[in-house]
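In: can't give you the sequence, but here's the structure:
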């Protein structure tokens, strides 16, 4: 009989080394346009504790980006921005590492799962989050946006920060129920020395963009509040305003006035100039121009009148009809929380999510077999069984 052998686990994959530091791949999260990739990794350094970090890899090849979005200039801008936005619930940018034809942004690793995971649970286990949970999420995000929008320089002059890319993948839901922002890569500001874009271009994840952003008309604080409204609507209903159920594109296009059609055309023009003029983008821009208050009302049928009123105001097409500031939104959310009664905060939100996750877990394998796997970065991801 042959002696027993100890099977050694595979060595971790090292993404790159710089000086005494090495960065071990923990998980590939996703790829975005223009060669951008996202990873979770462990930073190791002799004599120090391992540190979990989030890595954002940008291509340095000239053909993959416009001159105004040169990754090295973007790194310096984002480092300056990160110093101005020091907050316990905003991830810090530690620095950058140039490796071959890639530039790695090294961000603080924030514990928890993405808000995208939180929103995806109802796809497997049919349930609804309580309105207290939804209000908690809204208050957390409104507080973060209020902090960002209100930043000033040393002389007290507003810096004009607008996030422009608020979406569930860039928000972490922590173990204690607190929410944190983990992606500041597209923040607009009036910081001295900032290199402006050469053209007005769409920013951020298309499905969470405000209409004026999708139409190429620019963004302000109210655009971020619209994105917040889309996130809350998705959490509350499992549905999305830019993917209306049973709505045919022809029916939506028939709703467009001449002015609407002009805005759609303008949006597609600036998207094409920025290399984003896809069929998917066209569908979203038409939805953004064509949706009506009654569409929203239909999506929100099961919600209370108080929460529906808040979402209606967040999701007005015209910015002038929305909340003017995040603080104004906070007032209405706190008033609605008081009407709901009870003491509901981070601990209660974390417990509610864990209950939903526990009921979902037994159903994940069947869901993956019937529908398909969740992406590798998701807490709901199950590895594909070996054949």
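Out: Noted; the coordinates are in hand. What you are looking at is a predicted structure, and each value in this text was computed from that prediction instead of being measured.

In: Every contact and neighbour count from this point should use C-alpha atoms.
Out: OK.

In: hang on, residue 52 in a strand?
Out: Yes. Counting by DSSP: H, G, I helix; E, B strand; the rest coil, residue 52 is part of a strand.

In: Which residue is the nearest non-sequential neighbour of it?
Out: Spatial nearest neighbour of residue 52, excluding adjacent residues (C-alpha to C-alpha, 6 or more residues apart in numbering): residue 42 at 4.5 Å.

In: tell me the secondary structure for that neighbour?
Out: Assigned with three-state DSSP, residue 42 falls in the strand class.

In: Presented hereafter is structure B, for comparison with structure A:
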């Protein structure tokens, strides 16, 4: 791999160091320099050399720039510029100082702690606000032109040290104003464990499949476990089709009953039984947040992100993420299924044993956020 740290792109974007690597791109932490000593932190995404000759990947990268430039929202990582130099493309984006949701979940799992449900709800609301802006996109002529993300997963949700949640990586997004799809026939776009059931049957991605993705990451934030996981891709694929998901309170009895119900709706096997819009889903979570009396969700999330970064830094820097794309390449590649794969029979998820405690009635018996004891 060629490290471009130290290079300056387009005369003003200085690449400082590699911040992360994805399946098709490398992201650099950089600075943009201007007059009178002005400078600002940026993230610069550069398509990897081995993909430069592949038109489909170049087209997806250009599409990411096009889509991102039209989505101005505080809960979406902003695209500032798109440059070409020496046969390579560079996507210049907002720098997010924080950690991705995947790393955040891992710090809790590694220390045998549960993410407080109020924080999980706050992450869900922020993600849905950004996703809703993409779904509500309007074309220049005023006609609705929604953008379907198609890759809602923990590594594409960034949590800032200021408590702001930002949805990132629209590299697989599809805007309705594009007549042709960039997806090859027989290819399912996205990370396998986060696919909606209908997509595994060959149906197109929709608003509802994106919302299933939000439900999936919210469930994972609370439980520390993926909704669909297995030893092989085929095993995961069968579980996705079966879509038998234990209620979250079998893993987290402290979760309010209303949140259990919201997740059951979001993760319904039939898209028609899910929320109609991101706004409707976010409103339902907002009602649940009212149960977290006396908690400032933004401040609490900011403090938790700072703590998670410190814990990750003390363990291994590999789980820190402050940029747009910090995904394990093995999980971000296209999932290609043959007809034989698509014909496999679904298998049920392994049933978790129910806790001995009674099902939560909605009355909080545990605080929404547990603070560590003072040393």
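Out: Thanks, I have it. Everything numeric in this text was worked out from a predicted model, so none of it was measured.

In: can you pull out the helices in structure 2?
Out: In structure 2, the helices defined using DSSP state H lie at 55-69, 101-110, 117-135, 197-200, 207-223, 233-242, 257-266, 278-289, 297-315, 329-332, 339-342.

In: Could you check these and tell me which one is nearest residue 89 of structure 2?
Out: helix 55-69 (8.2 Å; C-alpha to C-alpha).

In: What's residue 263 of structure 2 aligned with over in structure 1?
Out: When structure 1 is aligned by TM-score structural alignment, residue 263 of structure 2 is paired with residue 311.

In: Hmm, its match is touching residue 233, no?
Out: Yes. The pair formed by residue 311 of structure 1 and residue 233 meets the contact definition of C-alpha atoms under 8 Å, at 7.3 Å.

In: My read is that residue 176 of structure 1 contacts residue 345, right?
Out: No. Using C-alpha under 8 Å, residue 176 of structure 1 and residue 345 do not qualify as a contacting pair, with a distance of 9.3 Å.

In: Residue 131 of structure 2 corresponds to which position in structure 1?
Out: Going residue by residue (TM-score structural alignment), residue 131 of structure 2 aligns to residue 145.

In: and the closest residue to that match other than its chain neighbours, how many neighbours does it have?
Out: Leaving out its chain neighbours, the residue that sits closest to residue 145 of structure 1 by C-alpha to C-alpha, 6+ apart is residue 326, at 6.3 Å. Neighbouring residues of residue 326 of structure 1 were enumerated by other C-alpha atoms under 10 Å; the total is 24.

In: Contacts only, for residue 326 of structure 1.
Out: For residue 326 of structure 1, the contact set (C-alpha atoms under 8 Å, 6 or more residues apart in numbering) comprises 142, 143, 145, 146, 225.

In: ok, now how distant is the residue mapped onto it from structure 2 from residue 189 of structure 2?
Out: Residue pairing (TM-score structural alignment): residue 326 of structure 1 is matched to residue 278 of structure 2. Taking C-alpha to C-alpha, to the nearest Å as the measure, residue 278 of structure 2 and residue 189 of structure 2 are separated by 21 Å.

In: Same check on residue 318 of structure 2?
Out: Computed as C-alpha to C-alpha, the residue 318 of structure 2 to residue 189 of structure 2 distance reads 25 Å.

In: Of these two, which one has the most company?
Out: Summary of the neighbour comparison: residue 318 of structure 2 and residue 189, criterion other C-alpha under 10 Å, with residue 189 having more neighbours (22 against 12).

In: roughly how far apart are that one and residue 14 of structure 2?
Out: If you go by C-alpha to C-alpha, the gap between residue 189 of structure 2 and residue 14 of structure 2 works out to 32 Å.

In: Residue 15 of structure 2 -> structure 1?
Out: The pairwise alignment with structure 1 assigns residue 15 of structure 2 to residue 24, based on TM-score structural alignment.

In: same check, this time on residue 196 of structure 2
Out: Residue-level alignment of residue 196 of structure 2 against structure 1, with TM-score structural alignment as criterion, gives residue 210.

In: Near its match, how many other residues are there?
Out: 32.

In: Equivalent analysis for residue 26 of structure 2, please.
Out: Residues near residue 26 of structure 2, counting by other C-alpha under 10 Å, number 24.

In: With adjacent residues omitted, what lies nearest to it?
Out: With sequence-adjacent residues excluded and distances taken as C-alpha to C-alpha, 6+ apart, residue 26 of structure 2 is closest to residue 46, at 5.3 Å.

In: wait, isn't that neighbour in contact with residue 29?
Out: No. Counting by C-alpha under 8 Å, residue 46 of structure 2 stays clear of residue 29, with 11.3 Å between them.

In: Please tell me how far the closest residue to residue 252 of structure 2 other than its chain neighbours sits from residue 195 of structure 2.
Out: In this structure, residue 252 of structure 2 finds its nearest non-sequential neighbour in residue 223, 6.8 Å apart by C-alpha to C-alpha, 6+ apart. The span separating residue 223 of structure 2 from residue 195 of structure 2 equals 18 Å under the rule C-alpha to C-alpha.
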